[in-house]
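Undergrad: generate coordinates for the sequence data below:
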Amino acid sequence: MKSRASSLRNMILAALFVALVAVGGQISIPLTPAPITLQTLFLMLAGSILGARWGAASLLVFVALAAAGAPVLSGGKGGLAVLLGPTGGYVFSWPVAAFLIGWMVEKWGKGGQIKAWQLTVAHIVGGIILVHAIGFPWLLAATHMPLHEAFMGAFLIFLPGDLAKAFVATAVVKALYKAMPTLQMQK
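TA: Alright, predicted model coming up:
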């Protein structure tokens, strides 16, 4: 029965994170070529809280909803045209990023509390480095922007906000783990 209850709990939390990532896209600061949103904050939280499998699953559902035309992307956008556009690589990276974050948290968190620096590293590696490693080349290929222009306008400008989101995600996860210790052990 515990396994069934745990699966139900994970499904509910995964659905919650699909909704949070969607809402995070509606809170945006429009920049070119991509807006600043809270979506990457919620993907970091999904990986940390749900773990590798369920975190990735929640973001796969999100990408499927976006592909189907649901208005879940920044500014209420959705559909294949948006996903296959210049910023699509970033969105396609999100399930992989959530998986990597969850995997790192699961490995480092075995047998006890995960340290804040470990969470922060997981958020930076999965939620920033991996997302940009997949999204940035896609953006370059789609826009044919000069490399230095794309680097400044599609990476460097986002770095301070991305780092802030990584630290916020760490603080939120540590607070949740403290308030609900079983949350860390049930992945």
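
Undergrad: can we go C-alpha only for contacts and neighbour counts from here?
TA: Will do.

Undergrad: and the helices in this structure?
TA: 2-26, 39-67, 80-83, 88-109, 116-124, 131-143, 147-151, 159-179, 182-185 (DSSP state H).

Undergrad: and of the ones you listed, who's closest to residue 32?
TA: Among the helices of the chain, helix 147-151 comes nearest to residue 32, with 10.0 Å by Cα to Cα.

Undergrad: next, the structure of the following sequence, for comparison with the previous one:
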Amino acid sequence: MNQLKTSTLKSVFTAVFAALICAGSIMAVPIGPVPIVLQNAFAVLAGLLLGPVQGAGAVGLFLIAGMIGLPVFSGGKSGFAVIAGPTGGYLAGYFIAALIGGYAVQRASKDNPKQALPIIISASIAAFACIYIPGVLVLKRSLSLSLADAIAKGFIPFLIGDAVKIVAIVPITLKLRPIVARYLSQDD
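TA: The predicted structure follows:
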């Protein structure tokens, strides 16, 4: 595949995943200071399927869209105030999750391609952890909560739902990653 076509495909896949992450805000269920959303699943999936550079790029496009005023954050919110607010750590975590999850799958797949299932499961769990660590810490600081309260409000209520998301993400990644990788010839 020639360089221009590969570059164009990478841009298209990145934009499509940015749009999916944006669309994930439509399904927001408010349960306290942090809503249940599909955005985190799409951010993780972007990294797992596209790799660290394009996956993080997709999340970056989503974050830029929200910061410039497009209503792409949960509940149709936008603006820098959302990034600086109680859920800002989770949004930053999406970027880290795509980067780390994508890197883990990419690196492990090259080293041991026959171990795809445990690699993808581990990378998915690690990616979700990359969302919750900054998310809970910023929630704690923003709302002046104790660490225990921040964990109780910003982590515990989401464990079951995120486990279900991981169960969905793993077979999608197993099926689509080889196809996407073939088109993108990921060397980044």
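
Undergrad: circling back to that earlier point, what's the most buried one of the helices of the first structure?
TA: Highest mean neighbour count among these (mean count of other Cα atoms under 10 Å): helix 39-67, with a mean of 26.

Undergrad: tilt between that helix and helix 159-179?
TA: Counting by axes from the mean of the first three to the mean of the last three Cα atoms, to 10 degrees, helix 39-67 of the first structure lies at 100 degrees to helix 159-179.

Undergrad: by how much does helix 39-67 of the first structure deviate from the second structure on average?
TA: When the second structure is overlaid, helix 39-67 of the first structure sits 0.8 Å from its aligned residues on average, using mean Cα distance after the TM-score superposition for the first structure.

Undergrad: show me what that helix is packed against.
TA: If you count contacts as 3 or more Cα pairs under 8 Å, 6 or more residues apart in numbering; DSSP states H and E, helix 39-67 of the first structure packs onto helix 2-26, helix 80-83, helix 88-109, helix 159-179.

Undergrad: at 7 Å instead, please
TA: Contacts defined by 3 or more Cα pairs under 7 Å, 6 or more residues apart in numbering; DSSP states H and E place helix 39-67 of the first structure against helix 2-26, helix 88-109, helix 159-179.

Undergrad: what's the angle from the first one to helix 39-67?
TA: With the same axes, to 10 degrees as the criterion, the two stretches helix 2-26 of the first structure and helix 39-67 enclose an angle of 100 degrees.

Undergrad: average offset between helix 2-26 of the first structure and the second structure?
TA: Mean for helix 2-26 of the first structure is 0.7 Å (mean Cα distance after the TM-score superposition for the first structure).

Undergrad: the second one now?
TA: Once the two are superposed, helix 88-109 of the first structure sits an average of 0.9 Å from its aligned residues in the second structure (mean Cα distance after the TM-score superposition for the first structure).
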